[in-house]
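A.B. asks: my questions are about this predicted structure, shown below with the sequence.
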Amino acid sequence: MAMLRFDSPAASEITHPVVYAARRQWLKQVAGGAAGSVLAAWAGREALATEKPGKRPALVGTSSSVPGAITMDKATRYEDATSYNNFYEFGTRKSDPARYADTLVTDPWAIEIEGLVKRPFKLGLDDLLKLSPMQERIYRLRCVEGWSMVIPWVGYSLSALIGRAEPLGSAKFVELVSLADAQQMPGVRSSVLDWPYTEVLRLDEAMHPLALLAFGMYGEVLPKQNGAPVRLVVPWKYGFKSAKSIVKLRFVEPQPRSTWGRAAPTEYGFYANVNPNVDHPRWSQATERRIGEDGLFTRRRKTLMFNGYEPQVGQLYAGMDLQRHF
């Protein structure tokens, strides 16, 4: 099997200067043998929802290079990426998560592993952070409404956690369950969706190295409105597949129905692979607009098959009718 290749642009080309300075400081601490204590201190720190650039807590565990990056596209501004979000647990408007997510308590936190595994277990945030080396990966993420972002995510491949779970041979799918706490999340008090929010991947999709378990973005702690303290990022699929604030992984044999699969199955297919040839029933998916590029004369971009990751993930769907299995 051919090894995947990832282009690695220089960090100075895509990273906010504040982030770069924070990363350099962490490297100095590593050199001084302080990495363990720094990691422990970060694990207990709240990820504030609306902090201004220059005051955001730095995420330790990242490197000064960008291993795993596979796009040379210009990164979306941090301010745009953290103020225009889908996170229905905090409201259905794009501005609601940044406005209301400060109520989310991210410490303590744990992910529970259950279902078809050799030994069910629960892993706290401290252990999750240390499970695999952190990398910064520059991924496109596209939403079905016709907009997209390019974000430097910080985390590691979901396969590291799945490997720890040791799924049984009968496990075919992994269901990811998000937190649903009406006390912390005002949107959960509504009936707009069937809570808790759940998403599902085929096991081979979840094991693909591009499927990321993310703890940060732009070299820093993941903001609450973006899915703190830990979320999924599946860059070749539409954004709703990337579950936020994950509390459980459940391994199953029959294909379960996801939240949007129950709410609107004709509009949000199980696979949700980005495909310009399959329109949403209410709008075209052939073009997109990047957040932050909303000028009057800004041309829309052509949507790329699998969001531009076809060379890496296309083989997962060989022989499938991608218009039927959308």
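C.D. replies: Everything's here; your move.

A.B. asks: can we go C-alpha only for contacts and neighbour counts from here?
C.D. replies: Fine.

A.B. asks: just the strands in the stretch 201-326 of the chain please.
C.D. replies: With DSSP state E, counting those that start in this stretch as the criterion, the stretch 201-326 of the chain has strands at 212-217, 220-221, 231-233, 246-252, 287-290, 301-302.

A.B. asks: try this one side by side with the last:
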Amino acid sequence: MKYSLKDFDVTDEKLFLNRRQFIRAGVAAGLSLSAFPTLAALNFRANPNYQPNLKLTDSEHALNYNNFYELGTDKSDPPRYAHLLKTDNWQVRVEGLCAKPQIFDMDDLLKIEQEERIYRFRCVEGWSMVVPWIGFPLSKLLNKVQPDSSAKYVEFISILDRENLPGQKFNVLNWPYREGLRMDEAMHPLTIMATGLYGKELENQNGAPIRLVVPWKYGFKSAKSIVTIRLTDKMPTSSWMESAPSEYGFYSNVNPNVPHPRWSQAKERPLGSFFKKKTLIFNGYADDVAGLYKDMDLKKYY
């Protein structure tokens, strides 16, 4: 099934693997990205499987209203201080319980994207967005290192750069930022390593050059600017679990039936909209992921 995108055109399949070529022209006149003229446009194709019929969030909202505590705790801090995130010669170490631990540079990671996809994923944190991530399934990367059968969890560790990143000069969290997934969650095809957004390479404020996207979980579960991925047999303690264990659990699945201790999660407010809407269980992806949690008490394991 071919998907018609309103905000940009899909590049011919023959051109996927040329994605590192910089196309300095705009992707389409409808995108308001003139403030970021140096970013490379990406070649990609639409994913025929996961295409919720949702209206895309305006790019100006997604690029200028961000959670990225390494760059500051205010929603306007990440775009303001994005230039302080240094992404040159980026590497991601994949280690732990695997047969072939490796260090991947960005060119290595982009080669894994043999079938690039665009997803309309929703991130919900009281406010919500529908944004077109470009990336590849995390499973493709993990398969490269051949996980051991004893590996039950995957831990993600983000950049630590106290010298340059203003948010890390304050101990609002125990840096570096850490997140975790169960192995079956990590291997699910909806779980991706994102390298692009709105048809271009990731902006720094959105977690460049590579970040995790898990669309059925709350947005804070998606670690940004990842430098280490570790396979382990023990459940990782995420940064938010460590910081506020009474409020944030390991799973962090979108569940409108489990209120946050300080607010209801039954409704969400899409960015750019005045009105709230009903929050969907698993963020609308129940048909795809509910089986991962069969027989689990979703109020206990929040």
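C.D. replies: Sure thing, it's come through. This is a predicted model, so every value here is computed, not measured.

A.B. asks: fetch the TM-score of the aligned pair.
C.D. replies: The TM-score (TM-score structural alignment, normalised by the length of structure 2) is 0.92; 293 aligned residues with a C-alpha RMSD of 2.1 Å.

A.B. asks: residue 170 of structure 1: which of the strands of the stretch 201-326 of structure 1 is closest?
C.D. replies: Smallest distance to residue 170 of structure 1 across these (C-alpha to C-alpha): 7.8 Å, for strand 246-252.

A.B. asks: what stretch of structure 2 does that closest one fall on?
C.D. replies: Counting by TM-score structural alignment, strand 246-252 of structure 1 lines up with residues 226-232 of structure 2.

A.B. asks: after superposition, how close is that stretch to structure 1?
C.D. replies: Taking mean C-alpha distance after the TM-score superposition for structure 1, the mean distance separating stretch 226-232 of structure 2 from the aligned residues in structure 1 is 0.5 Å.

A.B. asks: and the longest strand for structure 1?
C.D. replies: Counting by DSSP state E, the longest strand found in structure 1 is strand 147-157.

A.B. asks: and the gap between the aligned partner of residue 315 of structure 1 in structure 2 and residue 46 of structure 2?
C.D. replies: Superposed on structure 2 with TM-score structural alignment, residue 315 of structure 1 falls opposite residue 291. With distances taken as C-alpha to C-alpha, to the nearest Å, residue 291 of structure 2 is found 25 Å from residue 46 of structure 2.

A.B. asks: and what of residue 149 of structure 2?
C.D. replies: Going from residue 149 of structure 2 to residue 46 of structure 2 by C-alpha to C-alpha gives 33 Å.

A.B. asks: could you do residue 99 of structure 2 as well?
C.D. replies: In terms of C-alpha to C-alpha, residue 99 of structure 2 sits 33 Å off from residue 46 of structure 2.

A.B. asks: who's more crowded, those two?
C.D. replies: Neighbour count, other C-alpha atoms under 10 Å: between residue 99 of structure 2 and residue 46, residue 46 has more, with 24 against 12.

A.B. asks: let me see the contact set for that one.
C.D. replies: When contacts are counted by C-alpha atoms under 8 Å, 6 or more residues apart in numbering, residue 46 of structure 2 touches 2-3, 10, 116-119.

A.B. asks: excluding chain neighbours, what is closest to the alignment partner in structure 1 of residue 122 of structure 2?
C.D. replies: Aligned by TM-score structural alignment, residue 122 of structure 2 pairs with residue 140 of structure 1. Residue nearest to residue 140 of structure 1 in three dimensions, not counting chain neighbours: residue 150, with 4.4 Å by C-alpha to C-alpha, 6 or more residues apart in numbering.

A.B. asks: same thing with residue 135 of structure 2?
C.D. replies: Residue 135 of structure 2 sits nearest to residue 194 (C-alpha to C-alpha, 6+ apart), 4.1 Å away.

A.B. asks: that neighbour touches residue 213, doesn't it?
C.D. replies: Yes. Counting by C-alpha atoms under 8 Å, residue 194 of structure 2 does reach residue 213; the two are 6.5 Å apart.
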